[in-house]
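Trainee: no sequence for this one, just the structure:
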C-alpha cells in the first residue's frame, strides 16, 4: 500500500508520553511495525481504562478501537499485538487474561458476555465490572455475520458510545420472555484483516450507515528483520520490557472517581484547527469513502484523553492532540486507499434469473434430485417451471434412474459433461507435378536454304554428346564421299530419265539426314 511509504517518519510524529516512549524502547527488539504496536496498545489500554477515563463533558468513555491491516505473514499483525501485550503486561495483564473474548459473532452473544462479566464481578470488592475486550484476529469472518445482523451492528455502535444494549431471551416459564439489559457496556475492540479481504468483506451499505467509522484501520508491515543468532532459540518479544510508567498510570486511573478530561486553551485551539481541516476533506471526498472516517475528530479526542491519562493528568496538552491527530490522519489515508480498492466480487442489485439459480444450486451442492433442486431454488417458482427450464438448458443434464421399485423413478439433475473438442484434420497438401516447357528446336538446314542455322545452347550440348552416344556416326560420315563418287560416275548416263535422277537425289538427301543428323554443314 502506498501509505506505507515513509511510515517510520510519521511514527515519530505520533510518539508522545509513556506509550510513545514504551513503543520506542521496544523497536530494536521486534520486527513488528511500530505503528501497529502503538495501535494495539491504544486498544488494550483504552479498554482497561474504560469507565474511569471520560471525554470532556463526562458522559462517554474514551474507547479507541483499532484495526491492523497487513498481508498474511509479512504484515506482522500478530507480532505487533504480542509486543503491545508485553508493554502492558505488568499494568493490565490480568485484565486481558480474564476479559479478552474472541468468539463474539452476534448480538445475543455480545449481551450474554456482558451479563456473565457483571455477574462474576458483582460479589467482588471492586463491584460490578462491565468491561470486555473484543479481539477479532480474523475480522473478515466476523464481518460476514456483522453485515447480515443489523442488531449486532447497532449494539456495537451503542457500545462505542457507552449507551445501553439489550437482548430478549426465553423465560423460565413457557410463553414468557426475559430481557437482558446492559446499562453501561464498556467494550474494547481490536481486529486484524488482510488488505485483499477488505473490499470483499466490507459492506458498502453498512459503511454508509456508520458501522466502520468508529474503527481506526492502520496499514502495517514488518519494518526490519532480526538476524541475531541467539534470538533464534527464543521469541524476539521476550526482550521487550513492560512499561513501569503505564503500570503506574493504570493504578492511578482505577483509584477513586472517574477522571474527566479537559482541554487546555492551546490544546483546544489545536483540536478546533484539526476538526476544521477534517471537515474540508470530508466535503471534498466521495460520500462512500468519507463514511469510513467522518468521526475522525472524536477519535482524535479519545486518543488525546488516553495519552493524557497515561501521564496521570486530566488537562489535555497540545502535544497530546498533535500526536493523536498524526495517528488519526494516518488511519484516514489508510482507509481512503482501502475504500478505493476494486472489489474482487462482482456485486449487482439485479435479481438472478431462474437459470442462474439452477446453476448456482447445482454448482453449490453438486448432483441434486428433483425435490432437492426445487428446495434449493426456492418457492418463487413453481415445480413445473423449474423442471421445464432445467430441461431446456444445454449445460444441465436430466437423468432418470430406475430403482426397481413401484412408482416413478428418481430424477437427478447435474451439469452435462463437456464434449471433447474435435480435432480438425490437417489440410492435405496436393502436389501437382507439371512438365517443364520444351525448348524450341531449330529447324534443320536443307540444301536449298544455304543459310547456316545457329545452334542453341541445348543444341550445342546435344551436338557434343552425339558422338559419344552414336559411335557409328563416323562411318556414316565416311560413307558420304563414297556416295558422291558413285553419283559422279553415274552422272554421264544419258539414258536415265529426269524422274530417276530426281529420285536418286532425294534418296541421297534422306540417307545423309539419317546417317548424320545435325551435320548439314557437310553438304555446303
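Mentor: Yep, that arrived. Computed from a predicted model, the values in this text were never measured in an experiment.
Trainee: C-alpha only now, for contacts and for neighbours.
Mentor: Will do.
Trainee: In contact with residue 248: list those residues for me.
Mentor: Applying C-alpha atoms under 8 Å, 6 or more residues apart in numbering, we find residue 248 in contact with residue 91.
Trainee: now it: how far from residue 212?
Mentor: Distance of residue 248 to residue 212, given as C-alpha to C-alpha, to the nearest Å: 33 Å.
Trainee: What of residue 308?
Mentor: 26 Å.
Trainee: between the two, who's got more neighbours?
Mentor: residue 308 (25 against 22; other C-alpha atoms under 10 Å).
Trainee: how about the more buried one, secondary structure?
Mentor: helix (DSSP: H, G, I helix; E, B strand; the rest coil).
Trainee: Can you tell me the closest non-neighbouring residue to it?
Mentor: Counting by C-alpha to C-alpha, 6 or more residues apart in numbering, residue 316 is the residue found nearest to residue 308 once chain neighbours are left out, at 5.8 Å.
Trainee: With residue 240 instead?
Mentor: Nearest one to residue 240, counting by C-alpha to C-alpha, 6+ apart, is residue 26 at 5.4 Å.
Trainee: Pull the number of nearby residues for the one you found.
Mentor: 23.
Trainee: now the strands for the stretch 301-450 of the chain?
Mentor: 315-316, 368-369, 396-400, 411-415 (DSSP state E, counting those that start in this stretch).
Trainee: In addition, the following structure is provided for comparison:
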C-alpha cells in the first residue's frame, strides 16, 4: 500500500488537503506530517476551542523513527511550512524546548500568563513544547518526582502549582488553566530505555500519541538546485482562516445525534480491546476514546464548524488506530531486545508489510528496507515465505507492470489421520477347566507282583508322565532281579543233594 492509500483514511478537511498538497515536495511520512500539524495547530487552539464536555482539544504527539531514515525533522519542517501563515508568528513567540522538571514547567506556563496581562487579548498562557531530542529530556525527567504529575495535569487542563521561596517566605505559583501543547521526536531503540512501564502505568504517556514514521521518498538532487524543496509548499489559507475564526471567541464543540451514537460504539470497542491486551500495552492506550474526540474536534475546527460529524470521528479513529499499532510495534521491538540487533530479512519484510496494511510494491519495499538489500535478495527471501505472495499488477499506462508483495493468510495443513494397525487374530479362548469335586483320597493299593517271565510293556503303550515311566522301569528291574535270584537258588539245590 502506497503512502496515499495509507494516509487516506485519516485525511479530513483542510488539514488533510494541506498535507496531501505538501507531499510532492517533502521526503517526510504523510502521517508524520499529519501528527505534527495536529500537535501545533491544536496547541494554538488550546483554551480557544473546547470539547463537548469542556475539556481542552489539545493533541500531543511523538514521532518515533530511526535517525535519517525516519525523516522526523522533515515532517516537523513540513508542518511548520503549512502553518506559517496561520500560526507562524504565534509559534515563534510561544515555542519552548525540552523542559525536564515539574517546577520549571509550572514556572514557564506562569510566566507566559504574566507576559500576556498587558497584551490586548488579555490572559493567555498558551505554550507548546517542541522537543526534537526527547530522549535527553527523559533522562533528566527521572530525577524530578514532580514532573509526571504536572505533565499529566496540564494535558487535562486542570490547576497546577509549585511552591518556591522568596525573601525567606514560601510563595505558591499557580496556573489555573494550563494551556500546554507538546510534540517530540525519539528513536525506536531508545523508547524502552527511557520510557518505563511504571510511568506508563501511572498515565504519564497514554496522553501522547506515538507515531512510527519512515521516509516516504528520496528527492533527487535536481530538486534542490533552486533551493529547499519545502519552499515550494503552498501555505494553507483555509487553516489561516480557521485560526482567525477560533480566536475571536471561546467555542465549544457539540456532537451530532448520529456522531454521538458512533462515539459510544468507538468507546465500547476500545474498552473491549483493553480487556484482551496485556498490561504493558494497555497502559499506553487507555485514553484512546478521548484521543479520538480531541482529534475529531481539531479537524472540525479547521473546517470552522462546531458540530462534530461521523466522518470527522472516523478520520480521527483511523489516526488513533495507527498510533495504537505504533505502540504495539515499539513495545514488541523493546521486548525482543534492549539494544539494536540485526533482524533476519524475512522478519523485516513481514514487519514492513504489516505496517503498510499488508501490501507494498517492490519499490516501496526496497525503500522501506533502506536500500540495504537488492531486489534479488528480497525476492529470494520471499520465495521461502509461505505467508507472502508476489503478483504482477497490471497497469493501463505503458511500461512494465510493478511487482506487488502481499501478505496472505496461511492455512494450517491438515494433520494426517493416524494409520490404524490391522486387527490381530485372536486365538480361541481356552475354556477354563471346571475343578472337579474333591473326593476322599483312596488308599494306595500295594503294587501287584508280576510273574517271572512276564513280557515287558510294548512300545505302543506310552507312559503318560515321566514319573510313571520311571516307576514302571524300577518295578521291572526289581522283578527281574528276584527272578534271577530264585533261579540261582534252585540250581544250587540241585547241585547239593544233601540239602534234601
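Mentor: Yep, it's here. Predicted model only: the values in this text are computed from it and were never measured.
Trainee: aligned partner of the residue nearest to residue 240 of structure 1 in structure 2?
Mentor: The alignment partner of residue 26 of structure 1 in structure 2, by TM-score structural alignment, is residue 22.
Trainee: got it, and residue 201 of structure 1?
Mentor: Using TM-score structural alignment, residue 201 of structure 1 pairs with residue 194 in structure 2.
Trainee: List the contacts of its match.
Mentor: 135, 138, 139.
Trainee: So which of those wins on neighbours?
Mentor: residue 135 (20 neighbours).
Trainee: So what does that one match up with in structure 1?
Mentor: For residue 135 of structure 2, the residue aligned by TM-score structural alignment is residue 140.
Trainee: for residue 294 of structure 2, same thing?
Mentor: By TM-score structural alignment, residue 294 of structure 2 lines up with residue 302.
Trainee: So the match of residue 26 of structure 1 lies in a strand, does it not?
Mentor: No - counting by three-state DSSP, residue 22 of structure 2 is located in no strand; its state is helix.
Trainee: and it, what does it touch?
Mentor: 78, 82, 233, 234.
Trainee: That one and residue 255 of structure 2, how far apart?
Mentor: From residue 22 of structure 2 to residue 255 of structure 2 the distance is 31 Å (C-alpha to C-alpha).
Trainee: And the longest strand that structure 1 contains against structure 2, how far off on average?
Mentor: Counting residues, the longest strand found in structure 1 (DSSP state E) is strand 186-193. Compared with structure 2 after fitting, strand 186-193 of structure 1 has a mean deviation of 0.3 Å; criterion: mean C-alpha distance after the TM-score superposition for structure 1.
Trainee: Measure how far that strand is from the centre of its chain, please.
Mentor: Computed by C-alpha atoms, centre = their mean, to the nearest Å, the chain-centroid distance of strand 186-193 of structure 1 equals 26 Å.
Trainee: contacting residues around it?
Mentor: 40, 43-44, 46-48, 50-51, 61, 63-71, 77, 130-140, 159-160, 162.
Trainee: neighbours around residue 117 of structure 1, how many?
Mentor: Neighbours of residue 117 of structure 1 (other C-alpha under 10 Å): 17.
Trainee: now swap in residue 197 of structure 2 and tell me
Mentor: A total of 17 residues lie near residue 197 of structure 2 under the criterion other C-alpha under 10 Å.
Trainee: dump the residue contacts of residue 211 of structure 2.
Mentor: Residue 211 of structure 2 neighbours (C-alpha under 8 Å, 6+ apart): 31, 32, 35, 61, 62, 63, 64, 322, 323, 326, 327.
Trainee: The same query, at a cut-off of 6 Å, please.
Mentor: Under the criterion of C-alpha atoms under 6 Å, 6 or more residues apart in numbering, the contact list for residue 211 of structure 2 reads 63, 64, 323, 326.
Trainee: Could you check how far the residue nearest the centre of structure 2 is from residue 389 of structure 2?
Mentor: By C-alpha atoms, centre = their mean, structure 2 has its centre lying nearest to residue 328, at 4.1 Å. Relative to residue 389 of structure 2, residue 328 of structure 2 is positioned 25 Å away (C-alpha to C-alpha).
Trainee: Appreciated, that's everything.
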